[in-house]
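J.: Coordinates only, no sequence provided:
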């Protein structure tokens, strides 16, 4: 076993962003395992491997561990005999904080190869949707495809089989699989192509901190450490094509010098927020005539069905003024941990108007929606609260949107009912429940708020919630019967109120407008209730715990959402108390929650 440890500094990064740590592999080695440890909340180190004979794999920041054997390797890495001699563990110092980044790399060799880990079963081949009726052009027909997709061989969420099945289900004829800086996926593409009836084009997204480019075709591995001109020369020499990706893409924008421009350029990408932006097309026009433009998307957004958001409530933020976590810090943390969206939290916390747009754009996240409680049970109070709703709709309507399916969802809800908040969840305190005679008027006011949202071009959802007039599954069902509002399916609140989140996914299929993915600790809730505590005490006691640590069948929920074709935001929530919270633990939990979901979706 060999261990390298130290502390990378900004000066190290300036001197050389790529670092190679030597490892001697003795004769007879059957397996090589590398483990990288560093504080992920502080910085990012990308990971790879080179053997005496050349490239053996790359996983970037997607993994902290890999194994290479003669017969199998961790996705992103190439299996094969482990030739004796000096190997190198590659580290790219992607993000290093001002005070430096400690790290430890442990390399273990073995004369006996471990068994390969079991992978998921290949999904069945789906039915292909009917093709659109498009006219032929000079005897040529249109094909549907995507030229930018990732798998578990880099930072994607799906296996190659899962990706192929999703593409076929969306009606694609071809799909370029372009994992970051690796070609480990290439040998698996032909079999998956045949199994699912789709052309999978081998590719590699050549990825650096100064720009990305897709190499299309069976051209072998393109060394991202070389200058960009050499990428183009190598690809064209092997009969492939090179395309510059998302030339205007924040910190992934193209800044590489080239003497010969590529024949392809990606002028549409999921990271661009506003359909009215003219800059991408202007960039393409400036390239040169005859440069074919194309669009691309990320693997987890291939189907356009889900994106993942975080929320200020996870940090105990319930009021917009004087928060313990600054908005820019929260957005930067979410983006670094892989979230692509954020719930607004209390209206005004993230800003309004141009300030909100700037913050969202700079962080590269979208606005998933936000909580607006109205006094639906009180006619006079409701009338007064409509001004509050209008102010919230002003915020949501001004937020940048790149896809209408992921526009902000006004999250309508009731304010707290003190009697129910004192005894939240199951067993339900029916004495403080809304009387049957009050339901028609209550529902009419909900419908009035719904229609007001729609008049502004926004589609709202209704959030049942512990300690409010709509808390239980039965109460949510009643509201759905009396209105046409979509439901916000909050798995944690439903579980603590005695509901079955998995069954609700199927029963509310077609009426679910947003999902708040939340785990719940039934034992913690029971202890608080038995001690006479209320909702605030449930939250403080950890009634809403980190994903995978509680009693909600979240895997079943995710399967149900997939089966029912849910489209929209998955908002990860873990309600935190407003006072006495541990912000370091909260940040760690939110990072772990995002990782848990990524693993669960694989």
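T.: Here it is on my side, so go on. Note that this is a predicted model, so its numbers are computed, not measured. Residues are numbered from 1 along each chain as shown.
J.: CA only for contacts and neighbour counts going forward, please
T.: OK.
J.: Would you mind finding the longest helix in this structure?
T.: The residue-count maximum for a helix in the chain (DSSP state H) belongs to helix 379-398.
J.: Buried residues of it, list them for me.
T.: Applying a neighbour-count criterion of 16 or more other CA atoms under 10 Å, one finds 382, 385-386, 389, 392-393, 395-397 buried in helix 379-398.
J.: this is the other structure I want to compare:
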């Protein structure tokens, strides 16, 4: 007799437009937003992220009606920031953040996923700035992240969760640790993306064990180690790497998600675990079967 997998009831599973090949507010190669909502609900998910602002309706009343009749709820919005550039970019950053934060709050969500800006263009590979931050830039990054966390909490009641990401300055184990050690836990939490962290050489289980109190949100994702080896050897930018299939359908890649989920469950806190399989661009009929199979796999992991 096979032992049953324990249910981790404090982990809530969702998906995101990213898993349907959506990276931009409007792109003819992307699945239309109504189809995304139909398919993500049919695949068995109850929670979604907003994705790129403007892809889903930005009118809260319209979005609430569209999600509600499909049994969907919003877990978070997403913003992109270049906070290492210092106070001089604050006004521009806040103009971008405020509309997204307002919609996120209006939809009843409590999290804002913050993705640092890329040091090289994710499609062309053009180097935009130095890959390594100076001490002054690190100080700006951490201080401005705390400022963002404070402002978002005070004005919108949201908590920011900073997302380590390939081709950004918050990527490797060393840089993630440095960022966490230099920021206030009351203001800044982490969105641990298991795929991006593995892409950059990190161990998600060890991160959860070491910085468990800082884990505020999860993105569940895997990388294909063979493709990743080619990407690293060839210094391939993130966008083309995705086109090569570096992010793959679980459980075919790394890290193994069962121990990650077990480590997260051991924290005994409420967590969202949002499936993200980067697939831009992709054929419109490709995402749904993957999403359905992935939801089944996660149920076998107890969530």
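T.: Structure's in. What do you need? Note that the structure is predicted; figures quoted are calculated from it, not measured.
J.: Could you export the buried residues of helix 379-398 of the first structure as JSON lines, including distance to residue 509 of the first structure?
T.: Formatted as JSON lines, the buried residues of helix 379-398 of the first structure follow (distance: CA to CA, whole Å):
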{"residue": "382", "distance to residue 509 of the first structure": "29"}
{"residue": "385", "distance to residue 509 of the first structure": "30"}
{"residue": "386", "distance to residue 509 of the first structure": "29"}
{"residue": "389", "distance to residue 509 of the first structure": "27"}
{"residue": "392", "distance to residue 509 of the first structure": "27"}
{"residue": "393", "distance to residue 509 of the first structure": "26"}
{"residue": "395", "distance to residue 509 of the first structure": "29"}
{"residue": "396", "distance to residue 509 of the first structure": "25"}
{"residue": "397", "distance to residue 509 of the first structure": "26"}
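J.: if we can go back for a sec, mind listing residues that contact the longest helix of the first structure?
T.: Residues outside helix 379-398 of the first structure that contact it (CA atoms under 8 Å, 6 or more residues apart in numbering): 347, 352-353, 357, 367, 369, 372, 374-376, 408-410, 445, 449, 453, 456-458.
J.: repeat for stretch 140-147 of the second structure
T.: The contact list for stretch 140-147 of the second structure (CA under 8 Å, 6+ apart) reads 82-87, 179, 182-184, 187-188.
J.: Could I have the buried ones of those as PyMOL selection syntax?
T.: Filtering those down to the buried ones (16+ other CA under 10 Å) takes a single PyMOL command:
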select buried, resi 82+83+84+85+86+179+183+184+187+188
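J.: Filter the contacts of stretch 140-147 of the second structure down to the ones in helices?
T.: Per DSSP H, the subset of the contacts of stretch 140-147 of the second structure in helices is residue 179.
J.: what residues does the longest strand along the second structure touch?
T.: Looking across the second structure with DSSP state E, the single longest strand is strand 73-81. Residues from elsewhere that reach strand 73-81 of the second structure, judged by CA under 8 Å, 6+ apart: 14, 46-53, 67, 93, 96-97, 100-101, 103-104, 107-117, 272.
J.: Map residue 205 of the second structure onto the first structure.
T.: In the first structure, the residue paired with residue 205 of the second structure is residue 502, using TM-score structural alignment.
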